[in-house]
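**Q** Sequence and predicted structure below; questions after.
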Amino acid sequence: MRFPIRLLAALSLALSTILSAPAWAQAAAPVSAQPYAAPDRELMVPVEGGRVYVRVNGVIGKGATPVVFIHGGPGGTHDGFAAMLGLADERPVILYDQLDSGRSDRPNDPANWRVERFVSELESIRQALGVDRWHVVGHSWGSAIALEYAARYPEHVASSVLAGTYISTPRWIADANALLTELPKPVQATIAACEGTAPPPASDCDAATEVFYAHFNRREPASPELIAYVRNIGGHGFNPVIYNAMWGPSEFRSTGSLKDYDAVPLLARIDGARTMFLVGQYDEARIDTVQDFARQTPGSELAVVPGAAHGMITDRPIATEAILRGWFRRHDGE
């Protein structure tokens, strides 16, 4: 397939960022600006339904425009984003766990599991930190929150990055089933049986799904640094209760509250010139689909992380950081 000119420009920018960073950026970064560094500040922010854990590297009000990362799931954690803390050599980096995830409160109240509440949660964090405008990076389910936030609070958004782009359940399910056809026939048959009325043992289903994940979800094992970070940061980790309630038990169909979710119409309401779609070369969010999203967002850009799957941040952290670093620099003053 052919990549659009804007995609090629984004990849060129990423490469130039790596090769020609200014001398001050090439110097050793402070401890708090290293991947998986300890936070400079931690707090529990009150939101509807409880309190959420927030960590900051860098000083808000100093340096360039802050960036906030929104994790996937629902029910995931901020942990994978800790690989991007090197960006704190230029700007404050804000990570957080959504309510019912990670180190945040875990009331497990279904009344809290509404898209609009997750969007308001992000706005509560902005207000608590005293941030005027920030770059908003959402990954997977976090892309939906980022898109909804950009449409509702454009005055506070310097730019939006919709990474591993999930913004439509029907499109996501269609992509997952299209990608299944690229796997060996026995794996396809097992997954089809697992979705049927008389599924095989759970161990067979898990093994077949793991083949899918190894191709399209993450292509590299967790690094020792990430494993150590997860151990040190603590908290309760991933929450399968909220995942099953909002999405469902299977990657290939949704039975939860998000089963009919489709935020594609919001693309026409955001500033395309300040929007980037970011996917891995082998992403579950298929490039063809995300290109269609970009076409519906005039002026937007699409970047692909070579060699990465859905988890591009942990698959290819250096390339991902380079793309983000260049994007943020270009949109700091807008």
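**A** Cool, the structure landed. These numbers come from a predicted model, not from an experiment.
**Q** Please count neighbours and contacts with C-alpha atoms only from this point.
**A** Will do.
**Q** Which helix or strand contains F69?
**A** F69 belongs to strand 67-70 when elements are defined using DSSP states H and E.
**Q** from the middle of its chain, how far away would that strand be?
**A** Between the mean C-alpha location of strand 67-70 and the chain-wide mean there is a distance of 9 Å, by Cα atoms, centre = their mean, to the nearest Å.
**Q** Do I have it right that Y36 meets Y229?
**A** Yes: applying Cα atoms under 8 Å, one finds Y36 in contact with Y229, separated by 6.4 Å.
**Q** that older thread, got a list of contacts for the strand holding F69?
**A** Applying Cα atoms under 8 Å, 6 or more residues apart in numbering, the contact partners of strand 67-70 are 78, 81, 91-96, 134-139, 142-143, 145-146.
**Q** can you do 6 Å?
**A** The contact list for strand 67-70, computed with Cα atoms under 6 Å, 6 or more residues apart in numbering, reads V93, I94, L95, W134, H135, V136, V137, G138, G142.
**Q** Could you do stretch 306-318 as well?
**A** Contacts for stretch 306-318 (Cα under 6 Å, 6+ apart): G164, F216, N217, R218, E220, G280, Q281, Y282, D283, E284, T320.
**Q** Also stretch 173-193?
**A** With contacts defined as Cα under 6 Å, 6+ apart, stretch 173-193 is touched by P199, A208, F252, R253.
**Q** Now do the helices in this structure.
**A** 5-19, 23-26, 115-129, 141-152, 169-180, 185-194, 202-216, 224-233, 240-246, 287-295, 312-315, 317-331 (DSSP state H).
**Q** and of those helices, who's closest to G61?
**A** Minimum separation from G61 across these (Cα to Cα) falls at helix 115-129, 10.0 Å.
**Q** alright, now check it against this:
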Amino acid sequence: MIARTLVAAALALVPLTAQAQDTALPTNTAADWSVATSEHRIAVEGGKVWVRVNGVIGQGQAPVIIIHGGPGGTHVNFGNLLSLADQRPVILYDQLDSGMSDRPENPANWRTERFVAELEAIRKALGVDRWHVIGHSWGSALALEYAAAYPQHTVSAVLSGTFISAPHWITGTNLLIRDLPDDVAATIRACEGPTPPAPEVCEPATAAFYAAYNGRPDRPAPSPAAIAYRKRYGGKGFNATVYNAMWGPTEFRASGSLGTYDATHLLARVDGTRILFVVGQYDEARIDDVQDFVALTPGAELAVVPGGSHAFIAERAEVAEAIYRDWMNRKDASETGK
């Protein structure tokens, strides 16, 4: 579920609200990875999270917040979606214990409801009334949970690279293992068994799974801007401790606190006409499974990114952007009655 500093020295921190601080930054061009309109450290349960905004809240169409995967991932894979800021504010953030945010590493914070409350704290601190929430992988679960809990603040929710059920995910990844070459599949099964082979045997087989379903060999190389952004804004990066505690050691086995997580019941509680599922053609979130989720969400839509894996936002950036842009524009239009 893994979706795997500026001119700040010259700028002073000024209060945004009682729970946040704001750093004003120069206005940027929408496609620039490196420059935000503003940066914030927002108080949430357990610490403060780092948030960046491209655009001005209250100007343009409804804002969108991008919710990264993991658990324990960061926002850095989504910088290319800043191009959406030509129409609306784009909000990126790192969840508590990852990236640029505080890293208390307190297991008491590693609860789904706290991560959902984190989103709501960001909304309040930024003064957003209604926004679009785009969640990727583990972020899909948070987007769905948020849309169900706060429909009055949700224009739409996008469940991208969809993870909303651990049992479905584990079944799906094990079916995908079956489709790998026989020797690779046998090695993965052995590595997931009670007496696994040595890491030098297991790691290449796991890498083969990722090459098929989460970062395909034909993916474009990162742009110089993306590489520079990662160096500047990667913070402390991915937090494997959170990932292992909440999920487990691999994508194929959920031994952590999310092992029994299943939010499919929430699909009946949300307005399906405001839910979009998006997956890559070769996604580890299997199309067959996601179609079942769509069937449980009357009025929902499904988009498939041709040639994309679970990392389709980076692999097929223009297609992903076009899907998100069209969807949000249509939902904005329906909200205003146009």
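**A** Now that the structure is in, tell me what you want to look at. Keep in mind that this is a model prediction, so the values were computed, not measured.
**Q** TM-score of the superposition?
**A** Superposed pair, TM-score by TM-score structural alignment, normalised by the length of structure 1: 0.90. Supporting alignment: 305 aligned residues with a Cα RMSD of 1.1 Å.
**Q** and stretch 99-107 of structure 1, which stretch of structure 2?
**A** Using TM-score structural alignment, stretch 99-107 of structure 1 lines up with residues 96-104 of structure 2.
**Q** now that stretch, how far from the centre of its chain.
**A** Worked out by Cα atoms, centre = their mean, stretch 96-104 of structure 2 lies 15 Å from the chain centre.
**Q** hang on, the earlier thing: ok, which of the helices of structure 1 comes nearest D100 of structure 1?
**A** Across the helices of structure 1, closest to D100 of structure 1 is helix 240-246 (Cα to Cα), at 7.5 Å.
**Q** And W141 of structure 1, what's its match in structure 2?
**A** In structure 2, W141 of structure 1 lands on W138 (TM-score structural alignment).
**Q** Against E48 of structure 1, how distant is the counterpart of L180 of structure 2 in structure 1?
**A** Matched to structure 1 by TM-score structural alignment, L180 of structure 2 sits across from L183. With distances taken as Cα to Cα, to the nearest Å, L183 of structure 1 is found 43 Å from E48 of structure 1.
**Q** what residues does stretch 135-150 of structure 1 touch?
**A** Against stretch 135-150 of structure 1 from outside (Cα under 6 Å, 6+ apart): 67-73, 119, 157-167.
**Q** Repeat that for stretch 103-122 of structure 2.
**A** So stretch 103-122 of structure 2 is contacted by V44, D97, L142, Y146 (Cα under 6 Å, 6+ apart).
**Q** want to throw these into a markdown table with neighbour count and distance to N28 of structure 2?
**A** Shown next, in a markdown table, are the contacts of stretch 103-122 of structure 2 (neighbours: other Cα atoms under 10 Å; distance: Cα to Cα, whole Å):
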| residue | neighbour count | distance to N28 of structure 2 |
| --- | --- | --- |
| V44 | 20 | 28 |
| D97 | 28 | 28 |
| L142 | 31 | 29 |
| Y146 | 22 | 30 |
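**Q** Excluding residues flanking it in the chain, which one is nearest the residue mapped onto N80 of structure 2 from structure 1?
**A** Using TM-score structural alignment, the equivalent of N80 of structure 2 in structure 1 is A83. Among residues not flanking A83 of structure 1 along the chain, P35 sits closest, at 4.6 Å (Cα to Cα, 6 or more residues apart in numbering).
**Q** Next: I323 of structure 1.
**A** Using Cα to Cα, 6+ apart, the closest residue to I323 of structure 1 is A14 (4.6 Å).
**Q** The residue nearest the centre of structure 1 and E182 of structure 1, how far apart?
**A** Taking Cα atoms, centre = their mean, the centroid of structure 1 lies closest to H139, which sits 1.2 Å from it. H139 of structure 1 sits 24 Å away from E182 of structure 1, going by Cα to Cα.
**Q** now V47 of structure 1
**A** For V47 of structure 1, the distance to E182 of structure 1 (Cα to Cα) stands at 43 Å.
**Q** ditto for D79 of structure 1
**A** For D79 of structure 1, the distance to E182 of structure 1 - Cα to Cα - is 30 Å.
**Q** between these two, who's got more neighbours?
**A** More neighbours surround D79 than the other of D79 of structure 1 and E182, with 19 against 12 (other Cα atoms under 10 Å).
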